[in-house]
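J.: got a predicted structure plus its sequence, pasted below:
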Amino acid sequence: MAVILALMFRTPLRKLVIMGLNKLKQGKGPLIAKTVAATVLVVFSSILYGAMEIEKRSREGGVVNPTDEVLMANLLLEASLIGFSLFLALMTDRLHYYIKELYLTRKNLENAIKLNQDREDNKSRTMEDTKETKDKTLNLKTKER
């Protein structure tokens, strides 16, 4: 959650977090992250399956066993923790991606603006040069007469 908050607000910590995530996503980092995410997802689905089995037993029997209540509470806590962790990891990844794209887009926009300004400056200089040349030729023609 702290990483997401650091990414959300423009602070000096944001650049540090982005650099860290960039380093993490290079090399073998993405492969390891995907493997861990897949493992956690399998554990998450296993916990949900166990919770559904306990729920099915309690519906069939009608009487809720105290052991099943404790197991169900434990499984729900584990499932919520793992689900929340997966959600935060996904949010962190997407925020990092969008901020990185935003930086690249801003940089490209600044370059395009500079290029456009340079073209405008060159165009105005060329127009001034042509105007001066025309004035000179007119002056020379009037002197010849």
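T.: Looks like it arrived, so ask away.
J.: when you work out contacts or count neighbours from here on, use the C-alpha atoms and nothing else.
T.: Fine.
J.: just checking, what packs against the longest helix seen in the chain?
T.: The helix that spans the most residues within the chain, counting by DSSP state H, is helix 66-144. Using 3 or more Cα pairs under 8 Å, 6 or more residues apart in numbering; DSSP states H and E, the elements in contact with helix 66-144 are helix 2-8, helix 29-61.
J.: repeat that with 7 Å
T.: helix 29-61 (3 or more Cα pairs under 7 Å, 6 or more residues apart in numbering; DSSP states H and E).
J.: show me what the helix it packs on packs onto, helices and strands only.
T.: Looks like helix 29-61 contacts helix 66-144 (3+ Cα pairs under 7 Å, 6+ apart).
J.: also this one, for the comparison:
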Amino acid sequence: MIQLLFLVLFAEGAVALLLMVKVGPLRELAMRGVDQVKTGKGPATVKTLACTLSVILMSSVASILNIQNRRLKLGTVSPMDQVLWRTHLLEASLIGYTLFLAFVIDRLHHYLRKLITLRQTASTSREEVEKLQMENRSLRENEEKSPNEIKKLQREIAKLNENMKKLKSETEEHKKKASAAEAHVNALQKQSEELLLEYDRLLEDNQILQAQIFNRG
């Protein structure tokens, strides 16, 4: 029993040391091992072992107290009682150290997990802050560019308004020219109709004159 307790105590001491001091990837391995112990049936097994060791510890303490009471009553202690007293004292000490180291390992694992979560949260928050800073810079740059762009757009709008005015004036001139050309065409059509009528009248007069000349001849 004592040899097993020494083995467990050394194993717990090694795990606690690896959790406290980062030695390459050994801390991660220790964290994974404790994670596995805390998952599934591990917690129930650990609690059962802790209760069993606590019962053995109380039994050893009770035996130590009984031996001390006998010593007080008798005034002397037999060699067997001395051996039993030392054995129970060593056993109780080893069990106490084992339970204490188990508690230390549990707390170290708990706080390291919290520290890892906080670091991840801090890195995520840092990334979000950097992203927000970049967005703020881009917004400031856009705000600085926007007045120049607005002035540029205002110039383009002014140019477009001038072009629209020119186009309107040109359109009005074209309309005037078109109306004048239409009036001229109408006048030419009337003049052509009058000329055709005059031509027909002259043609009739010519035919009449030719008929008169032919009758006289």
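T.: All right, it came through fine. All values reported here derive from a predicted model rather than from experimental measurement.
J.: the longest helix of the first structure versus helix 29-61: what angle between them?
T.: 140 degrees (axes from the mean of the first three to the mean of the last three Cα atoms, to 10 degrees).
J.: off-centre distance for helix 66-144 of the first structure?
T.: Relative to its chain's centre, helix 66-144 of the first structure lies at 13 Å (Cα atoms, centre = their mean, to the nearest Å).
J.: for stretch 55-63 of the first structure, same thing?
T.: Distance, centroid of stretch 55-63 of the first structure to centroid of chain: 45 Å (Cα atoms, centre = their mean).
J.: equivalent range in the second structure for that stretch?
T.: Alignment of stretch 55-63 of the first structure against the second structure: residues 68-76, by TM-score structural alignment.
J.: hmm, who's touching that stretch?
T.: Val77 (Cα atoms under 7 Å, 6 or more residues apart in numbering).
J.: can you give me the buried ones in that stretch?
T.: Residues of stretch 68-76 of the second structure classed as buried by neighbour count (16 or more other Cα atoms under 10 Å): Gln68.
J.: give the residue farthest from the middle of the first structure.
T.: Arg145 (72.7 Å; Cα atoms, centre = their mean).
J.: please pull up the equivalent of Arg106 of the first structure in the second structure.
T.: Using TM-score structural alignment, Arg106 of the first structure pairs with Arg119 in the second structure.
J.: stretch 96-115 of the first structure vs the second structure, average offset?
T.: Taking mean Cα distance after the TM-score superposition for the first structure, the mean distance separating stretch 96-115 of the first structure from the aligned residues in the second structure is 0.7 Å.
J.: for the counterpart of Phe44 of the first structure in the second structure, which residues are in contact?
T.: Alignment note (TM-score structural alignment): Phe44 of the first structure maps to Leu57 of the second structure. Listed by Cα under 7 Å, 6+ apart, the contact set of Leu57 of the second structure reads 92, 95.
J.: if I look at Leu57 of the second structure, how far off is Ser146 of the second structure?
T.: Distance check for Leu57 of the second structure against Ser146 of the second structure: by Cα to Cα, to the nearest Å, it reads 79 Å.
J.: same question, Thr48 of the second structure
T.: 71 Å.
J.: and Glu28 of the second structure, by the same measure?
T.: Where Ser146 of the second structure is concerned, Glu28 of the second structure sits at a distance of 53 Å (Cα to Cα).
J.: give me the most central residue, the second structure.
T.: Glu128 (7.4 Å).
J.: that residue maps to what in the first structure?
T.: In the first structure, Glu128 of the second structure lands on Leu115 (TM-score structural alignment).
J.: its match and Thr67 of the first structure, how far apart?
T.: On the measure of Cα to Cα, Leu115 of the first structure and Thr67 of the first structure end up 72 Å apart.
J.: just Leu48 of the first structure next, same as before
T.: As judged by Cα to Cα, Leu48 of the first structure and Thr67 of the first structure stand 17 Å apart.
J.: between those two, who's got more neighbours?
T.: Neighbour count, other Cα atoms under 10 Å: between Leu48 of the first structure and Thr67, Leu48 has more, with 18 against 9.
J.: leaving out sequence neighbours, find the closest residue to that one.
T.: Ala79 (6.7 Å; Cα to Cα, 6 or more residues apart in numbering).
J.: please apply the same query to Leu13 of the first structure.
T.: Per Cα to Cα, 6+ apart, closest to Leu13 of the first structure is Ala6, 6.4 Å.
J.: how far away is that neighbour from Ile99 of the first structure?
T.: Distance from Ala6 of the first structure to Ile99 of the first structure, by Cα to Cα: 12 Å.
J.: for Gly33 of the second structure, the count of nearby residues, please.
T.: Gly33 of the second structure: 12 neighbours (other Cα under 10 Å).
J.: and Arg14 of the first structure, by the same measure?
T.: Neighbour tally, Arg14 of the first structure, other Cα under 10 Å: 17.
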